[in-house]
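> got a sequence here, can you model it:
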Amino acid sequence: MKKFLLAVASVVLGTVSAMAADLAPQYTKAPAMAPSYNWTGFYVGANVGGQWGSADPTTSTVFSPTGYFAASSVPAIAAVGAQKVNSSSVTGGLTAGYNWQVNQAVFGLEGDINYFGFKGGATGSAVYPCCAPFSFAVSSQVSADWLATIRGRIGFVATPNWLIYATGGAAIAEVRSNFKFTDTFTVTESAAIRDTRVGWTAGVGSEHAIGGGWSLKAEYLYVDLGRSTATSTNLTAGALQNVFTHSVDLKSNIVRVGVNYKFGGPVVARY
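A predicted model of the protein is given here:
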């Protein structure tokens, strides 16, 4: 009987111990905190893409009773001299900037200098209204080799590693234009414009951080460099003279992709 009671007690105690073990609190290790990208910091980068744009060079003159042209020739020259030059090319260059992240907003200042590659020309001709069959011709050449921008950026962090932004500021380029007027009387006139233009630019973009300070971006910019004007009095018609006015403007669309590298900056922990 005593052995039986001892066996029963042993079974009961074992069962209670097992139940106590099951009811004991279970502890698990907290997950490690993963680093979250922060956009604050100085960065440098490079970009490549394409530009397509247009320029509107103009050539005109004025009527003078002692000048070379008949009154009817003045509007005819202006009509032929209102020309259109289209250009497209590969563009690429270097970028540097600084971002400040405040919660989900990112504010930045960015500058870049790029090969622009704008180049093109146009030619038109017509018969003198007063003096058929004699005619005249007007030609224009426009180019801009480089483009620099200084822009502000304001963006929204859609995900910790993905930034969507708008940008705008100043656009700077040297616009070069050459103009020439000729007619079948062998009269010629020419002029050139060399002007470092300060215009404006605006656009939108997206940038994605890929780790180690590196990020990839895609960007669209619209550029308007405004209009430059020059006058000329070098008409080769002996004592007869006419003042010519030449002008040119330049606008362009740019689509490009790039890679940036950010130096330092805080890393925010997240679960």
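> CA atoms for contacts and neighbours, from now on please.
OK.
> the spatially most central residue of the chain sits in which helix or strand?
For the chain, the residue nearest the mean C-alpha position is residue 221 (3.3 Å; C-alpha atoms, centre = their mean). According to DSSP states H and E, residue 221 maps onto strand 214-232.
> what is that strand packed up against?
Under the contact criterion of 3 or more C-alpha pairs under 8 Å, 6 or more residues apart in numbering; DSSP states H and E, strand 214-232 touches strand 162-183, strand 188-211, strand 244-263.
> repeat the analysis, applying 7 Å as the threshold.
The helices and strands touching strand 214-232, judged by 3 or more C-alpha pairs under 7 Å, 6 or more residues apart in numbering; DSSP states H and E, are strand 188-211, strand 244-263.
> please provide the structure for the following sequence as well, for comparison with the first:
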Amino acid sequence: MNRSILRSALGATALLVFGGAAQAADLYRAPPAVAPAAVPTAIPAYAFNWTGFYVGANLGGRWLQDRGNIAGNPYGLNSTSFVGGLQGGYNYQIGNIVLGLEADVDYGRNSRTSLLATGDQIRTRLDWSGSVRGRAGYAFDRFLVYGTGGLAWANFDTRGTDAAGNTSSSSRTRAGWTVGGGLEYAVTNNVSVRGEYLYADYGSPTISYPGTAVGSHRETLTSHLARIGVNWKF
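So this is what the prediction gives:
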């Protein structure tokens, strides 16, 4: 009888063990597999980069202001002229910031003659002008907004004629400074167009007319230049 009881106890124990294991297996469910998140293979880059050398041409208008006073007789030799020229330089882009250096030269014929109350005549003419400037701007992809400033130069031809008809003339190059700004747009990866404004100050030199009765005087020379241009980027 003891053996029958022992066998019954062992059978009941086995049933409990295997039944519990089966029930635990039914209760456990493995979590569903999660697909790995997509990782971008590359960071999007700007469609256009301004770094590189360039050359170009421009057309525009130049307004020359020449103000002075001879023996108490003030005068103003203000004149306008169409201009055309060439430019070239180098840009370097860091993020959205664009830094560069540019040189340009323009030709136009600003000329004006003034008759004073004394009967004397004076004339100022500006032909060639140019500059070497630094540029700093902010790029909105293919749009570039920039400021610029540096050294300016211009060739002035002056002439004075007194009431007796004696004439004296001279041609000299004046150096000064210039500041301005502009907007440039890259039409293609090599071609860009722009609009630009520059103000230049050539100081207040003393002008004399040897051999004539026209008195020496100081004149103030400034100019405004507005132009459009096209550049080819290498």
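> returning to what we had before: average distance between the strand holding residue 221 of the first structure and the second structure?
Mean deviation of strand 214-232 of the first structure relative to the second structure after superposition (mean C-alpha distance after the TM-score superposition for the first structure): 1.6 Å.
> that older thread, alignment lookup: the residue nearest to the centre of the first structure to the second structure.
Superposed on the second structure with TM-score structural alignment, residue 221 of the first structure falls opposite residue 198.
> surely its match and residue 179 touch.
Yes - using C-alpha atoms under 7 Å, residue 198 of the second structure is in contact with residue 179, at 5.6 Å.
> corresponding residue for residue 95 of the second structure in the first structure?
Checking TM-score structural alignment: residue 95 of the second structure goes with residue 103.
> count of residues packed around its match?
9 (other C-alpha atoms under 10 Å).
> relative to strand 188-211, how tilted is the strand holding residue 221 of the first structure?
Angle, strand 214-232 of the first structure to strand 188-211, by axes from the mean of the first three to the mean of the last three C-alpha atoms, to 10 degrees: 170 degrees.
> can you give me the buried ones in strand 214-232 of the first structure?
214-225, 227-229, 231 (16 or more other C-alpha atoms under 10 Å).
> just want the angle from it to strand 162-183.
Strand 214-232 of the first structure and strand 162-183 are oriented at 20 degrees to each other (the same axes, to 10 degrees).
> give me the residues contacting strand 214-232 of the first structure.
With contact meaning C-alpha atoms under 7 Å, 6 or more residues apart in numbering, strand 214-232 of the first structure is reached by 171, 191, 193, 197-209, 243-262.
> quick one: secondary structure of residue 4 of the first structure?
Under DSSP: H, G, I helix; E, B strand; the rest coil, residue 4 of the first structure falls in the helix class.
> what residue in the second structure is paired with it?
That one, residue 4 of the first structure, aligns with nothing by TM-score structural alignment.
> burial of residue 4 of the first structure, as a residue count?
With neighbours defined by other C-alpha under 10 Å, the count for residue 4 of the first structure comes to 9.
> for residue 212 of the first structure, same thing?
For residue 212 of the first structure, the neighbour count with other C-alpha under 10 Å is 11.
> ok, and the closest non-adjacent residue to the aligned partner of it in the second structure?
Mapped onto the second structure by TM-score structural alignment, residue 212 of the first structure lines up with residue 189. Residue nearest to residue 189 of the second structure in three dimensions, not counting chain neighbours: residue 48, with 6.8 Å by C-alpha to C-alpha, 6 or more residues apart in numbering.
> picking that back up, what sits against the match of residue 95 of the second structure?
Contacts of residue 103 of the first structure (C-alpha under 7 Å, 6+ apart): none.
> how close does it get to residue 182 of the first structure?
Computed with C-alpha to C-alpha, to the nearest Å, the distance linking residue 103 of the first structure and residue 182 of the first structure is 64 Å.
> same check on residue 89 of the first structure?
Distance, residue 89 of the first structure to residue 182 of the first structure, by C-alpha to C-alpha: 30 Å.
> compare those two (neighbour count), which wins?
Legend: neighbour count by other C-alpha under 10 Å for residue 89 of the first structure and residue 182, higher for residue 182 (18 against 15).
> pretty sure the more buried one contacts residue 135?
No - applying C-alpha under 7 Å as the test, residue 182 of the first structure and residue 135 come out as separate, 8.8 Å apart.
> identify the contacts common to the two.
Common neighbours of residue 182 of the first structure and residue 135 (C-alpha under 7 Å, 6+ apart) do not exist.
> map residue 174 of the second structure onto the first structure.
Aligned partner of residue 174 of the second structure by TM-score structural alignment: residue 197.
> what about that match, distance to residue 4 of the first structure?
Counting by C-alpha to C-alpha, the gap from residue 197 of the first structure to residue 4 of the first structure is 107 Å.
> cool, residue 138 of the first structure as well?
For residue 138 of the first structure, the distance to residue 4 of the first structure - C-alpha to C-alpha - is 124 Å.
> repeat for residue 85 of the first structure
Taking C-alpha to C-alpha, one finds residue 85 of the first structure at 111 Å from residue 4 of the first structure.
> let me have the helices and strands packed on strand 214-232 of the first structure in TSV, adding distance to residue 48 of the first structure and mean neighbour count as columns.
Putting these into TSV (distance: least, C-alpha to C-alpha, whole Å; neighbours: other C-alpha atoms under 10 Å) gives the following:
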stretch	distance to residue 48 of the first structure	mean neighbour count
strand 188-211	14	18
strand 244-263	5	20
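> just send the ones you listed back as a markdown table, with distance to residue 60 of the first structure too.
Output for these, formatted as a markdown table (distance: least, C-alpha to C-alpha, whole Å):
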| stretch | distance to residue 60 of the first structure |
| --- | --- |
| strand 188-211 | 11 |
| strand 244-263 | 5 |
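> so which of those strands is nearest residue 97 of the first structure?
Closest approach to residue 97 of the first structure among these (C-alpha to C-alpha): strand 244-263, 9.2 Å.
> and that closest one, what does it pack against?
In terms of contacts (3+ C-alpha pairs under 7 Å, 6+ apart), strand 244-263 of the first structure is packed against strand 41-55, strand 58-61, strand 214-232.
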